[in-house]
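**Q** Sequence first, predicted model second:
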Amino acid sequence: MGASSRARAVEAARAGEWQQLPGLASRLAAGPTALWGISSSGAVQRWTGSGWALEGGPATRISVSADSGSLPWIVRPNGNIWRRTLEGPWRQVAGTGVDIAAGGADNTWTLGSGGIFRWNGSGWTRADGSAARIAAGSSGEVWIIDPNGRIYRRSSDRWELKPGSGVDIAVASPTRVAITSVDREAYLWTGSDWRQLPGVDAVSIAIDNQHVYALDPAGKIWKLNA
């Protein structure tokens, strides 16, 4: 399909399924009760239901806890890791990283210098493997995309290879996993393979228990009930 034909197909599918939200973003992260993002200028922002409220920053990566708190963790441009507290302020935690995955109090992970690390309450414990992207869910789920695009799920302290390949990944629960592919398609995990979610030119992805969110190459924000 040519570029213009594909663009028309994308717009047609969006009209019936994907809803554009106001604003622009460079990253998105969804929790059970909140949607957060990073603006094109690096500011941390929270979706209010009708627009975006600025909540600090700057940040390069963001992940929202998949437990009931829906509190974000961020990685700043210098690699320092901060988390939002129940009291409201941001608090720096130990260590540095390039990506963050907040699945909950005992299931938060980062990609740091030389590998994959899991939060132990006061610091980071190294795990095996290497990854380019990491995402974690509410029930102990953690998935990675390795530097070659291969997709793995953590199972019994080992990495289990899954079908397909990806560029970005998001996890809400064992049955709620989404990826983007190298050809900028969005997919939802079926339990054994990936189901395409047509109609969006996706470079980044986020997911909660009811919705999938995608960013297109221009930073536009799209929401799908799926």
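**A** Structure received. Numbering: from 1, shown residues only.
**Q** going forward, measure contacts and count neighbours with C-alpha atoms only.
**A** Noted.
**Q** Once you drop chain neighbours, what's closest to residue 213?
**A** Nearest residue to residue 213 in three dimensions, chain neighbours excluded: residue 223, at 4.5 Å (C-alpha to C-alpha, 6 or more residues apart in numbering).
**Q** burial measure for residue 192, as a count.
**A** By other C-alpha atoms under 10 Å, 8 other residues sit near residue 192.
**Q** still on that earlier bit, distance of the residue nearest to residue 213 from residue 15?
**A** 12 Å (C-alpha to C-alpha, to the nearest Å).
**Q** quick one, what contacts residue 95?
**A** By C-alpha atoms under 8 Å, 6 or more residues apart in numbering, the residues touching residue 95 are 80-81, 123-124.
**Q** circling back: neighbour-wise, which of residue 223 and residue 15 wins?
**A** residue 223 (19 against 12).
**Q** before we move on, which element is that one in?
**A** Counting by DSSP states H and E, the element that carries residue 223 is strand 220-225.
**Q** Then residue 74?
**A** Going by DSSP H and E, residue 74 is part of strand 72-75.
**Q** again with residue 46
**A** Counting by DSSP H and E, residue 46 is part of strand 44-47.
**Q** for that strand, packing partners?
**A** Counting contacts by 3 or more C-alpha pairs under 8 Å, 6 or more residues apart in numbering; DSSP states H and E, strand 44-47 packs against strand 35-38, strand 52-54.
**Q** So for residue 220, what's the nearest residue that isn't a sequence neighbour?
**A** Residue 220 sits nearest to residue 24 (C-alpha to C-alpha, 6+ apart), 5.0 Å away.
**Q** show me where this structure has helices.
**A** 3-16 (DSSP state H).
**Q** What distance do you get for residue 159 to residue 116?
**A** Counting by C-alpha to C-alpha - residue 159 and residue 116 are separated by 12 Å.
**Q** Which residues are in contact with each of these two?
**A** Contacts common to residue 159 and residue 116, judged by C-alpha under 8 Å, 6+ apart, are residue 129.
**Q** the more surrounded of those two?
**A** residue 116 (23 against 16).
**Q** I'd say the more buried one and residue 129 touch.
**A** Yes. Counting by C-alpha atoms under 8 Å, residue 129 is a contact partner of residue 116 at 6.6 Å.
**Q** Comparison target, given below:
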Amino acid sequence: MGAAADGTVWGVNSGNQIYRYTGDQSATNWVGIAGSLVRIDAGSRTNVWGVDSAGGIYRYTNHDANPWLKIPGGLSDIGAAADGTVWGVNSGNHVFRYTGNQDSASPWKNVNGSLKRIAVGSRTNVWGVDPAGAIYRYTNHDASGGNPWVKIPGAATDIAAGADGTVWHVNSGGEIYRYVGDQPS
């Protein structure tokens, strides 16, 4: 599921069907969208991305005839932000940042690190979970080729980041946590 600061909400069900939340109070507040995805994220109404079961990457175009544009590459998880930032991880746990050049044969830049899940609130608010469940925050301090990720206490199976800096995660027991950083809890 992906929820954006502008109120945009998208989700996929266990059958890989795609839905967009309309926000009205009628019985049809979830509208089906053509396509099939296993992961989806919404940074805004105009920045919705998904990954299908084969690792294909798609960006929502809002065109009725063909609502999804296939982007080169292969990912297993994707995160999109309101500022247009998009990150992903592949099945080998490699981390990538979208360069914006969708006409390129490789519009993804590899970033040091090993993650299973990724969440993007903004260009400066990128979080991930590694295959062992450890939580990491991206620092962008990898000029020497070192690790640009800082380990954060806790363990997670999935993570979400908001444009306002808010970060949430779910652990293997299904418990939900909000990151408070150095704030009193």
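**A** Thanks, I have it. On a predicted model such as this, the values are computed, not experimentally measured, just so you know.
**Q** and the residue mapped onto residue 172 of structure 1 from structure 2, how many residues sit next to it?
**A** Mapped onto structure 2 by TM-score structural alignment, residue 172 of structure 1 lines up with residue 162. Look at residue 162 of structure 2: counted by other C-alpha under 10 Å, it has 21 neighbours.
**Q** so residue 162 of structure 2 makes contact with residue 2?
**A** No. The criterion here is C-alpha under 8 Å, and residue 162 of structure 2 misses it with residue 2 at 10.1 Å.
**Q** center of structure 2 - which residue?
**A** Against the mean C-alpha coordinate of structure 2, by C-alpha atoms, centre = their mean, the closest residue is residue 79 at 1.7 Å.
**Q** how close does the counterpart of that one in structure 1 get to residue 61 of structure 1?
**A** With TM-score structural alignment as the criterion, residue 79 of structure 2 lines up with residue 101 in structure 1. As judged by C-alpha to C-alpha, residue 101 of structure 1 and residue 61 of structure 1 stand 9 Å apart.
**Q** Residue 169 of structure 1 too?
**A** As judged by C-alpha to C-alpha, residue 169 of structure 1 and residue 61 of structure 1 stand 13 Å apart.
**Q** does the residue nearest to residue 220 of structure 1 really touch residue 41, like I thought?
**A** No. The criterion here is C-alpha under 8 Å, and residue 24 of structure 1 misses it with residue 41 at 9.7 Å.
**Q** More neighbours: the two, which one.
**A** Legend: neighbour count by other C-alpha under 10 Å for residue 24 of structure 1 and residue 41, higher for residue 24 (19 against 13).
**Q** Map the more buried one across to structure 2 for me.
**A** For residue 24 of structure 1, there is no aligned position in structure 2, judged by TM-score structural alignment.
**Q** Identify the residues contacting residue 34 of structure 2.
**A** Per C-alpha under 8 Å, 6+ apart, neighbours of residue 34 of structure 2: 17-18, 67.
**Q** which residue in structure 1 lines up with it?
**A** Checking TM-score structural alignment: residue 34 of structure 2 goes with residue 56.
**Q** what about the nearest residue to residue 81 of structure 2 once chain neighbours are set aside, neighbour count?
**A** Counting by C-alpha to C-alpha, 6+ apart, residue 81 of structure 2 lies nearest to residue 43, which is 3.8 Å off, once chain neighbours are set aside. Applying other C-alpha under 10 Å, we find 29 residues neighbouring residue 43 of structure 2.
**Q** Let me see the contact set for residue 43 of structure 2.
**A** Per C-alpha under 8 Å, 6+ apart, neighbours of residue 43 of structure 2: 2-5, 79-84, 121.
**Q** Among those residues, which ones are in strands?
**A** Secondary structure from DSSP state E places 2-3, 79-80, 121 of these in strands.
**Q** among those, who's most crowded?
**A** residue 80 (32 neighbours).
**Q** Provide a list of residues in contact with that one.
**A** 41-43, 47-49, 86-87, 119-121.
**Q** so the residue nearest to residue 213 of structure 1 touches residue 207, yeah?
**A** No. In this structure residue 223 of structure 1 lies outside contact range of residue 207 using C-alpha under 8 Å: 9.5 Å.
**Q** Would you mind listing the residues touching both of these two?
**A** The contact lists of residue 223 of structure 1 and residue 207 share residue 213, where a contact means C-alpha under 8 Å, 6+ apart.
**Q** Look up how far residue 113 of structure 1 lies from residue 95 of structure 1.
**A** Counting by C-alpha to C-alpha, the gap from residue 95 of structure 1 to residue 113 of structure 1 is 10 Å.
**Q** again, but for residue 62 of structure 1
**A** 18 Å.
**Q** more crowded one of those two?
**A** Ranked by neighbour count (other C-alpha under 10 Å), residue 62 of structure 1 and residue 113 place residue 62 first, with 25 against 11.
**Q** burial count for the residue lying closest to the more buried one once chain neighbours are set aside?
**A** Spatially, and ignoring its direct neighbours in sequence, residue 62 of structure 1 is nearest to residue 74 (4.4 Å; C-alpha to C-alpha, 6+ apart). For residue 74 of structure 1, the neighbour count with other C-alpha under 10 Å is 29.
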